[in-house]
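>>> I'd like to go over a predicted model; first the sequence, then the structure.
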Amino acid sequence: MYGNQAINTNRYVGQQADLQITRRGSDWYYTVCALMGLTTLIVMGLAFRKPQTHRLFHYNTAAITSVACVSYFAMASNLGQLPILVQWIRPRSRWVHAAGTREIFYARYIDWAITTPLLLLELLLTAGVPTPTILVTIFADLLMIVCGLIGALTQTRYKWGFWTFGMAALFFIAYELLFDARRHANMLGGDPKKTFMTCGAWLLLLWFLYPIAWGLSEGANVIHPDSEAIFYGILDVLSKIVFAGLLLWGHRKTSPRALGRNIREPDQNVEKYHHGNGVSEGAHPNMSGSTAGAATQRPLPPHPNMSN
């Protein structure tokens, strides 16, 4: 047999849902996996052409796309999923009429729990936001992802309570980006401000489409898992790969110092040790870590066996 046989190969790995992806959905997931992997290689290649002090956003972006690559490989192989009883069976629907159980990819939420905080970190670092604001915004993001996962695994109408909690966290994130982070970006001005405005608006617009995708798939069981794969896949490509291109292009002329990040090269650390700690060039520290000139050194006492 030829072609993609991942679903048949992994059919007996764990329980299978009545409604799950077909070969077309698997092919699409593998396509997104390949795009994420290719983006990771390109970004890492670009990173090695930069000084070490200018690789922060390259490494962060490569981490995002590499995690997404692994996640999409799992989903394309029909792994990392659980069959969950649906709230609405919808017997008259041509797409989901056979659904007693629907497969829920928990691998997707593991991906989001890692990659979405990194996406926010890139935006908040670009705006020069202080660390406490970064931490509370990332906490809200993690709360949103956890609520989405618990809601997806819930078989009753209480899933919409978790959806509501997640939306509240999303609105808090939007507030931080639209008001607090934008204010800090305005203070920086120049390229950091332009990059934050462009990438922030792009990411925020896309993130408000994810709850719609959730409601049509894991939530209300309206669309087929293949359509779910296309919906989420397009959103992830736009919010990770396209976002990465916009961000890295915006930072092509921005130094870490412009963002308030004092990242030093290894030779600069050595220079700080010799010059920043009072060690002048040509002098050697003694055992106590301090130095003294020749004029201030005390003479050594004569040896007892030495004659006058």
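Ah, there it is.
>>> Only C-alpha atoms from now on, for both contacts and neighbour counts.
OK.
>>> Tell me the secondary structure of residue 84, please.
Using DSSP: H, G, I helix; E, B strand; the rest coil, the three-state assignment for residue 84 comes out as strand.
>>> try this one next to it:
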Amino acid sequence: LCSTKPQNFTGVLEFLLLGLSEDPELQPLTFLLFLSMYLVTVLGNLLIILTISSDSHLHTPMYFFLSILSMADIGFTSTTVPKMLLDIQTHSRVISYVGCLIQLSFFNLFGCLDSALLSVMAYDRFVAICYPLHYQVIMNPRLCSLLVLGSFLFSLLDSQLHCVMMSHLTFCTKVEIPHFFCDPPQLLKLACDDTSTHKIIMYFIGAIFAGIPVSGILFSYSQILPSILRVPSSSGRYKVFFTCGSHLAVVCLFYGTGIGVYLSSVVSYSPRKAVVASVLYIVVSPMLNPFIYSLRNRDIKRALQRLLKSTG
């Protein structure tokens, strides 16, 4: 229960992250499983970055954006998983108030950056397919750099808005978060004061900062699809569509798991369901992205082969 005069502790309040399971027998298995997935995520995305940077054939806007997306994926999963692994290993689930806000800020920053970059990549495919003759002129290095910078600033604004809003909440002492990281919806549920206004603001911010990239993706593909259908031969249509296949798969995976997290926090009252949805969103999605791009992309596979031969 909250005290009669709750105080907003900014440096001394600590949260307890309950994690995935409180069963001590499952802790070693959980640690090994998530350590493996984290290493695969980091190494896979680093391999994509190294492959793109070392191969001149891949120095194009599409692969430039892909390398930035891989960096964002590493940052996204690194905001939560290492802390969870450390908690399991040290048997300490404590996170400070400041640490919680920092984790929340970076979680929103990299999550929003992923979303913005997927929208930028959709725009890149739109220009490549709908305006192929003007592609090099439109997608020049200056515009590509501005798109990445704009995505970062857009994500930073989203991150800071969430951080400022959460910093104004008042919490009770000995707060237990039924999650493995500082999840914003869970923090709202644990606040002592009335959070109805905060919830409205949070979901409004989420709708704006998720809605703009999604609108960009939908617009791009609404223009791409008619262009593909106008291609006379079926082999030509398949070739054009194939260039978008990996991006569409990543978009579906990212937003599909993201919607699952949102619905589990809004509709469901089960913390376990929210945790499972978050694992898919935070750990599984960034881990699968390198495989999706490398397995479905001939240029990446050839570049990987060249890289392996040169290192071997």
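Okay, I see it. Source: prediction; values computed, not measured.
>>> buried sites along stretch 237-256 of the second structure?
Under the neighbour-count criterion of 16 or more other C-alpha atoms under 10 Å, stretch 237-256 of the second structure has 237, 240-241, 243-248, 250-251, 253-255 buried.
>>> List just the nearest of those residues to residue 299 of the second structure.
Set against residue 299 of the second structure, the nearest of those by C-alpha to C-alpha is residue 243 (10.7 Å).
>>> and that closest one, what element?
helix 234-266 (DSSP states H and E).
>>> So which elements touch that helix?
Contacts defined by 3 or more C-alpha pairs under 8 Å, 6 or more residues apart in numbering; DSSP states H and E place helix 234-266 of the second structure against helix 97-130, helix 196-229, helix 271-279, helix 285-296.
>>> Determine which stretch of the ones you listed is the most buried.
For these, the largest average neighbour count (mean count of other C-alpha atoms under 10 Å) is found in helix 97-130, namely a mean of 22.
>>> Compute the inter-axis angle for that helix and helix 234-266.
Interaxial angle, helix 97-130 of the second structure versus helix 234-266 (axes from the mean of the first three to the mean of the last three C-alpha atoms, to 10 degrees): 160 degrees.
>>> need the next SSE after helix 97-130 of the second structure, C-terminal direction.
helix 135-138.
>>> What separation do you get for residue 308 of the second structure and residue 297 of the second structure?
17 Å (C-alpha to C-alpha, to the nearest Å).
>>> Compare neighbour counts for the two and give me the winner.
Between residue 308 of the second structure and residue 297, residue 297 has the larger neighbour count (other C-alpha atoms under 10 Å), namely 15 against 11.
>>> Quick one: distance of the helix holding residue 243 of the second structure to the chain centre.
Centroid separation for helix 234-266 of the second structure versus its chain: 14 Å, with C-alpha atoms, centre = their mean, to the nearest Å.
>>> now do stretch 50-65 of the first structure
The chain centroid and the centroid of stretch 50-65 of the first structure are separated by 12 Å under C-alpha atoms, centre = their mean.
>>> How about stretch 176-184 of the first structure?
In terms of C-alpha atoms, centre = their mean, the centre of stretch 176-184 of the first structure is found 20 Å from the chain centre.
>>> do stretch 184-195 of the second structure as well
In terms of C-alpha atoms, centre = their mean, the centre of stretch 184-195 of the second structure is found 23 Å from the chain centre.
>>> same question, stretch 85-105 of the second structure
With C-alpha atoms, centre = their mean, you get 19 Å for stretch 85-105 of the second structure.
>>> Quick one: end-to-end length of that stretch, please.
End residues of stretch 85-105 of the second structure are separated by 20 Å (C-alpha to C-alpha).
>>> A helix includes residue 17 of the first structure, no?
No: with three-state DSSP as the criterion, residue 17 of the first structure is coil rather than part of a helix.
>>> which ones are touching residue 231 of the first structure?
residue 213 (C-alpha atoms under 8 Å, 6 or more residues apart in numbering).
>>> er, residue 57 of the first structure actually
Taking C-alpha under 8 Å, 6+ apart, one finds 122, 248 in contact with residue 57 of the first structure.
>>> Is it within a helix or a strand, and which one?
Per DSSP H and E: helix 56-76 holds residue 57 of the first structure.
>>> Please compute how far stretch 93-113 of the second structure lies from its chain's middle.
With C-alpha atoms, centre = their mean, you get 13 Å for stretch 93-113 of the second structure.
>>> about what we covered before: as CSV, the helices and strands packed on helix 234-266 of the second structure with distance to residue 15 of the second structure would be great.
As requested, those are exported to CSV (distance: least, C-alpha to C-alpha, whole Å):
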stretch, distance to residue 15 of the second structure
helix 97-130, 7
helix 196-229, 20
helix 271-279, 16
helix 285-296, 27
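>>> Out of the ones you listed, flag the one nearest residue 35 of the second structure.
With C-alpha to C-alpha as the criterion, residue 35 of the second structure lies closest to helix 285-296 of these, at 11.9 Å.
>>> and after that closest one, which helix or strand comes next?
Following helix 285-296 of the second structure in sequence, per DSSP H and E, is helix 298-311.
>>> coming back round to it: can you list the buried residues in the helix holding residue 57 of the first structure?
Per 16+ other C-alpha under 10 Å, helix 56-76 of the first structure contains these buried residues: 57-76.
>>> Could you figure out how far that helix is turned away from helix 106-127?
Using the same axes, to 10 degrees: helix 56-76 of the first structure against helix 106-127 is 170 degrees.
>>> Off-centre distance for helix 56-76 of the first structure?
Worked out by C-alpha atoms, centre = their mean, helix 56-76 of the first structure lies 8 Å from the chain centre.
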